[in-house]
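Novice: Predicted model follows, preceded by the sequence.
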Amino acid sequence: MVNDTLLFGYRGRQNTMMTLGDPLPGFAALARDYKRLGSELTVALADLATPRPQPPADRLPLHEECLHVVRGGMVVARHGESPLFLCDEGDVLPQDTELSYKADSAVLLAAYPWKTVLQRLRKEPHLAALWERLRNLRERLLLHMLAARAGEDHHAHSAFVYFQPGEVLIRQGEHATDVYHLFEGEADVLVDDVAVGQVGEGEVLGAIAVLTGASRSATVRARTRCSAVRVPGSQFHQLIRAHPTLIQRLMTDMARQITRLNHRVVALSG
């Protein structure tokens, strides 16, 4: 059984993570990073926060125009009617149209108006970079949790995989069976052994070949130590059907990556 509930826990100065059911490999470190980045951002934006006590509710009425952080109590994040993870003190609530939040007892949230937050991010580039890292990590956490859930209905499961510098993640010409979501590290992209670009954390690798059934069109080789989530093709197809909003964001990022690499190929050809 894949874990149904994930707890990003905070007790005093300790960042902890507990799973109910089978643990997801590699998630403890990711959860700690999510807690740490969220704390750094919200401390810097503390003057924008408005406390919002909330009574118990099956569906918390979160304002779309605000970023929300848990300041007291626990909140259950759900996908449909299924619990996905628990957030407690210090956690930034991931904003996603496919998620809803439930509180079994009274909770205290802090709300940060998006309009004012964005104004601050434009003025302070280091905060904008921090927010981008937090957003990227949130997408990676959600993808792996949802991929693990999709694996319950398929006899293939996503897994963390690791590559040392020089090792190949994807090889040009091979049949595509998996999609990789790069969690950390950098890798070179090569076409016919010619370097045409680089990819970094948060990027999706190999999805086009899995979707079209074509052979791999490029080789991806680790430049630094890399970690990635390997999602079997059958699971990736299920994710697209079950979680279109999340996958649409990932595919948009991938389209930008392909456009960038195509420009590089054209430049080298000239």
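Specialist: Here it is on my side, so go on.
Novice: contacts, neighbours, all on C-alpha from now
Specialist: Will do.
Novice: and S39, what element?
Specialist: Assigned by DSSP states H and E, S39 belongs to helix 27-44.
Novice: Who are the packing partners of the following helix or strand past that helix?
Specialist: For helix 27-44, the following helix or strand on the C-terminal side (DSSP H and E) is strand 50-54. Applying 3 or more Cα pairs under 8 Å, 6 or more residues apart in numbering; DSSP states H and E, we find strand 50-54 packed against strand 107-113.
Novice: how many degrees apart are the strand it packs on and strand 50-54 in direction?
Specialist: Angular relation of strand 107-113 and strand 50-54 on a 0 to 180 degree scale: 140 degrees, by axes from the mean of the first three to the mean of the last three Cα atoms, to 10 degrees.
Novice: what about D188, neighbour count?
Specialist: If you count neighbours by other Cα atoms under 10 Å, D188 ends up with 19.
Novice: List the residues that contact the residue nearest to it when sequence neighbours are not counted.
Specialist: In space, and not counting its chain neighbours, D188 is closest to Q198: 4.4 Å by Cα to Cα, 6 or more residues apart in numbering. The contact partners of Q198, taken as Cα atoms under 8 Å, 6 or more residues apart in numbering, are 186-189.
Novice: here's the one I want to compare it with:
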Amino acid sequence: MLLLGERPAYVDQLTDRLKKLATKLFEDLPKGEAITLKGTNDLYSLESSENLFIVQYGNLSGYHQDQLALYYEAGDLIGLTECYQLPSLRVAVEDHADVVQYSANTILRYVNETKERQAIWNSYLITLMTIFQDAFGRNHLSSTQPSTGFLNFEPGQVIINQGDDAHDVFTILQGKADVFVDEVKVGEVLTDEIFGAMAVFTGEQRSATVKAVEHCTVLAVPQEEFITLIKSHPQTTMTLIENMARQIKALNSQIQ
């Protein structure tokens, strides 16, 4: 999972530990039912609290009192607090998500079958609790920007407009878009590419218009959140540099 907001390095170490524990814990888990969840603002308003889900692919978010708190990632287990009927984050599914579904009883029986699994399970739960305890202890949720989130665009719709003020950085999670300067196409933005960062960093107005070519799911991240993200996830910086290099190369080819 990816928690939003500024956080110390040890929190990322905890989330990495959680991933490793989950991988080890569920490596022998019997095959569950692979399903695709439809887009919804509240997963458990549609699903039984007796169902648990292991994320395979897709955009799922956790909300606390309508405030975006985290993004779920592949390998994350969703639904533990629901199955125990405890206060829970509201889980939203953007567009669709591929998951493996299990009954809560199946998971709980499995993790208690051997002492080794019980030990890993206890470590998993303690690590998960520590992550959330730390987030709440640092008032993480109160500082999360509510404007961060997923946006949908149909073919031809403008994602960003040349000349507008820049406040957000964007990533296309699904689909592709074309880039125009003075109504002349100068490039394209593909899935997983970051765009709109230059104007945010320089404080200038948008230098280009970006239009969806096909249905696009876009993640919008406010400037402050994006700066926090590149500080805590160096790979994001590398992706940004690669995207910019590709765009510069495309512009050079247009000039030649």
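Specialist: Perfect, I can see it now. Remember, predicted model here, so these are calculated numbers, not experimental data.
Novice: just to revisit the earlier point, in CSV: the contacts of Q198 of structure 1, plus distance to L84 of structure 1 and secondary structure.
Specialist: Formatted as CSV, those follow (distance: Cα to Cα, whole Å; DSSP: H, G, I helix; E, B strand; the rest coil):
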residue, distance to L84 of structure 1, secondary structure
E186, 30, coil
A187, 31, strand
D188, 34, strand
V189, 35, strand
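Novice: Give me the buried subset of those residues.
Specialist: Among these, those buried by neighbour count (16 or more other Cα atoms under 10 Å) are 186-189.
Novice: Same question for the equivalent of E201 of structure 1 over in structure 2, what's its three-state structure.
Specialist: Taking TM-score structural alignment, E201 of structure 1 has T191 as its aligned residue in structure 2. Of the three states, T191 of structure 2 takes coil under DSSP: H, G, I helix; E, B strand; the rest coil.
Novice: Wait, T191 of structure 2 touches A212, no?
Specialist: No. The pair T191 of structure 2 and A212 fails to qualify as a contact (Cα atoms under 8 Å) at a distance of 11.4 Å.
Novice: how about stretch 169-181 of structure 2, aligned to which bit of structure 1?
Specialist: Under TM-score structural alignment, the alignment places stretch 169-181 of structure 2 onto residues 179-191 of structure 1.
Novice: do the same with stretch 201-218 of structure 2
Specialist: Using TM-score structural alignment, stretch 201-218 of structure 2 corresponds to residues 211-228 of structure 1.
Novice: buried residues in that stretch?
Specialist: So stretch 211-228 of structure 1, judged by 16+ other Cα under 10 Å, has buried residues 215-224, 226-228.
Novice: next one: stretch 252-260 of structure 1
Specialist: Going by 16+ other Cα under 10 Å, stretch 252-260 of structure 1 has these buried residues: 254, 257.
Novice: Next, report how far stretch 56-69 of structure 2 is displaced from the centre of its chain.
Specialist: Put simply, stretch 56-69 of structure 2 sits 8 Å off its chain's centre (Cα atoms, centre = their mean, to the nearest Å).
Novice: Could you report the neighbour count for T116 of structure 1?
Specialist: 12.
Novice: before we move on, back to that, shared neighbours, T191 and A212 of structure 2?
Specialist: Common neighbours of T191 of structure 2 and A212 (criterion: Cα under 8 Å, 6+ apart): 175-176.
Novice: Dump the contacts of Q198 of structure 1 to a markdown table, plus distance to L20 of structure 1.
Specialist: Shown next, in a markdown table, are these (distance: Cα to Cα, whole Å):
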| residue | distance to L20 of structure 1 |
| --- | --- |
| E186 | 32 |
| A187 | 34 |
| D188 | 38 |
| V189 | 39 |
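Novice: Relative to G80 of structure 1, which of the residues you listed is nearest.
Specialist: Ranked by distance to G80 of structure 1 (Cα to Cα), those are led by E186 at 34.9 Å.
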